[in-house]
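A.B. asks: Sequence and predicted structure below; questions after.
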Amino acid sequence: MWSIWKARNLKIWQQVSDSTFTILEREKHLLEGWRIANCKQAPLRHDNSSSNTSSSHQNGDTNVQWRKPSVGRYKCNVDASFPNNSNKVGFGMCIRDSDGNHVRSKTMCFYPFCSIDVGEALGLYHALRWIQELQLTNVDFEVDFKRIADYFNKGHGDVTEFGFIMDSNIHFCNTYLKNSHVEFIRRQANEVAHALAKTATSSTSFLVFDDIPACISDLIFNEMT
């Protein structure tokens, strides 16, 4: 019903006529996203950390610790948090320089609750625009949701809400942040952004930290040593 309603709105407000195939494909993607978001198997995290832990060790994957960006670049770690029994999603993002020093952090809250893939895509959406507002260049964005990095680097044509947001992210980055890119990392290398995202859900507005907030001070220190 949502897909049909969206097709109707596109027709009225944007003079875009969706084909029956497009409406059905959007419905299938939306339903699959809903099923994934409502999966109750606790051991399986949305970043696939449980299912990939053993294979990453077997394959010698060393991308499990946060690493400083190369000289002259910044790194922005991004994550989203989906607390149980809550109608909101928290976003956390942290910028650090090539020496590993904390530059700035930000937390945000989003209403209402959405699917995991849409929430993670929105986290990147806000991070990209924040970086552009700060007039920073040469930024490496890191996320622990593999579908985000995969779509950003080689995906297209997804007609779901996730696809619309990611297409906007790609266009924005290609326009304003041409020397930046998005990479997938393991959850262990994204603890700072995750801690910020969890903190965000206890606030009713966005917060920007020029100094290191208490919730990530130990994590920052440990990753710099």
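C.D. replies: Done, it's in.
A.B. asks: drop to CA atoms for contacts and neighbour counts, all remaining ones
C.D. replies: Fine.
A.B. asks: Now do the residue nearest the centre of the chain against Gly100, distance only.
C.D. replies: With distances taken as CA atoms, centre = their mean, Glu120 lies nearest the centre of the chain, 3.5 Å away. Separation of Glu120 from Gly100 (CA to CA, to the nearest Å): 24 Å.
A.B. asks: now do Ser50
C.D. replies: For Ser50, the distance to Gly100 equals 28 Å [CA to CA].
A.B. asks: between these two, who's got more neighbours?
C.D. replies: Neighbours were counted for Ser50 and for Gly100 using other CA atoms under 10 Å; Gly100 has more, 19 against 13.
A.B. asks: what's the helix or strand for the more buried one?
C.D. replies: Per DSSP states H and E, Gly100 falls between elements, in no helix or strand.
A.B. asks: what's around the nearest residue to it once chain neighbours are set aside, how many residues?
C.D. replies: Excluding the flanking residues, the one nearest Gly100 by CA to CA, 6 or more residues apart in numbering is Lys68, at 5.4 Å. Here the number of neighbours of Lys68 (other CA under 10 Å) works out to 17.
A.B. asks: Make sure Lys68 is indeed in a strand.
C.D. replies: No: under DSSP: H, G, I helix; E, B strand; the rest coil, Lys68 sits outside any strand and is assigned coil.
A.B. asks: take the one below as the second:
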Amino acid sequence: MREFGTIPPCLRIGLAFAKDTLRDCLAARMADPQTPHHHNERTCPVWRKPMEEFFKCNVDAGFGSDKRSFGIGMVIRDSNGSFIVSRTNFHDGAALVKEAEALAIHEALSWIKELGYDKVIVETDSKISEDEVHSEEPYFTEFGLTISACRALIRNQSSLKFGNVRRQANRAAHTLVKTALQQACFGTTYVTPISIHSIIMDDCNYPPED
């Protein structure tokens, strides 16, 4: 018999997703349309194919149930929306949310450099991380050093664009985070993972970016 007041795990996940969606909607409504943006499709709730000759890398980070470990997921697709390669990573140890997100972005940027890609759009659903990366504020903490390293990688890749999107437009990377947490290991694959196959196919139905 379920104890009164206990929320089933499936319902907790649904409530968390609803909370994230509400947060994104409020953020989009509050955004000033007159304010210039870097690459930012936050008002669009779906993944968009990148412009021709560009690749798009979506990246995300998330924590295990005990909050003592976190996973990172990233996936690269081409201008047709086709899967190119994905990577997952697992970090055993506590961290702040902003630290995990910043590390995920740094790993994605370093990975792109390692692969030799130049024309790439990198997307995260962390608005805080995007703001910090585009800021000129100096930092002297571990988080700040990671942000500074991200800035340096972006500066050194002239055709790289970086911005944030809604969680719904970052589903593939978010799902890969769950895979990283479940397997607790590092992995790279050039074959579409079963866990994101339907997401990749679904995302291809949406029009490309303007």
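C.D. replies: On my side now, so go ahead. The shown structure was predicted, so the numbers you read here are calculated from the model rather than taken from an experiment.
A.B. asks: picking that back up, and the residue nearest to the centre of the first structure, what's its match in the second structure?
C.D. replies: With TM-score structural alignment as the matching criterion, the partner of Glu120 of the first structure in the second structure is Glu101.
A.B. asks: And for Ile185 of the first structure?
C.D. replies: Per TM-score structural alignment, Ile185 of the first structure is aligned with Val165.
A.B. asks: before we move on, what about Val78 of the first structure?
C.D. replies: Using TM-score structural alignment, the partner of Val78 of the first structure in the second structure is Val59.
A.B. asks: can you give me the strands in the second structure?
C.D. replies: Secondary structure of the second structure (DSSP state E): strands at 39-40, 55-63, 69-77, 83-92, 120-124, 161-164, 187-189.
A.B. asks: I'd like to know which of those strands is closest to Met201 of the second structure.
C.D. replies: The minimum distance between Met201 of the second structure and the strands of the second structure falls on strand 83-92, with 9.2 Å, by CA to CA.
A.B. asks: how far is the closest one from where the chain is centred?
C.D. replies: Centroid separation between strand 83-92 of the second structure and its chain, computed with CA atoms, centre = their mean, to the nearest Å, is 11 Å.
A.B. asks: Trace Phe164 of the first structure over to the second structure, please.
C.D. replies: So, by TM-score structural alignment, Phe164 of the first structure is matched to Leu145.
A.B. asks: quick revisit: is it possible to export the strands of the second structure to TSV including mean neighbour count?
C.D. replies: TSV is the format used below for the strands of the second structure (neighbours: other CA atoms under 10 Å):
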stretch	mean neighbour count
strand 39-40	17
strand 55-63	26
strand 69-77	26
strand 83-92	20
strand 120-124	25
strand 161-164	21
strand 187-189	13
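A.B. asks: Save those as JSON lines, and put in distance to Arg151 of the second structure too.
C.D. replies: As requested, the strands of the second structure are exported to JSON lines (distance: least, CA to CA, whole Å):
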{"stretch": "strand 39-40", "distance to Arg151 of the second structure": "15"}
{"stretch": "strand 55-63", "distance to Arg151 of the second structure": "16"}
{"stretch": "strand 69-77", "distance to Arg151 of the second structure": "19"}
{"stretch": "strand 83-92", "distance to Arg151 of the second structure": "21"}
{"stretch": "strand 120-124", "distance to Arg151 of the second structure": "13"}
{"stretch": "strand 161-164", "distance to Arg151 of the second structure": "10"}
{"stretch": "strand 187-189", "distance to Arg151 of the second structure": "25"}
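A.B. asks: picking that back up, show me what contacts the residue nearest to the centre of the first structure?
C.D. replies: Residues in contact with Glu120 of the first structure (CA atoms under 8 Å, 6 or more residues apart in numbering) are 79-80, 145, 148.
A.B. asks: Closest one to Lys28 of the first structure out of those, please.
C.D. replies: Ile148 (19.0 Å).
A.B. asks: related to what we said a few turns ago, farthest pair within the contacts of Glu120 of the first structure?
C.D. replies: Farthest-apart pair in those is Ala80 and Ile148; separation 12.0 Å (CA to CA).
A.B. asks: Mind jotting down where the helices sit in the first structure?
C.D. replies: Assigned by DSSP state H, the first structure shows helices spanning 2-13, 20-37, 49-58, 116-133, 146-154, 161-176, 191-200, 217-224.
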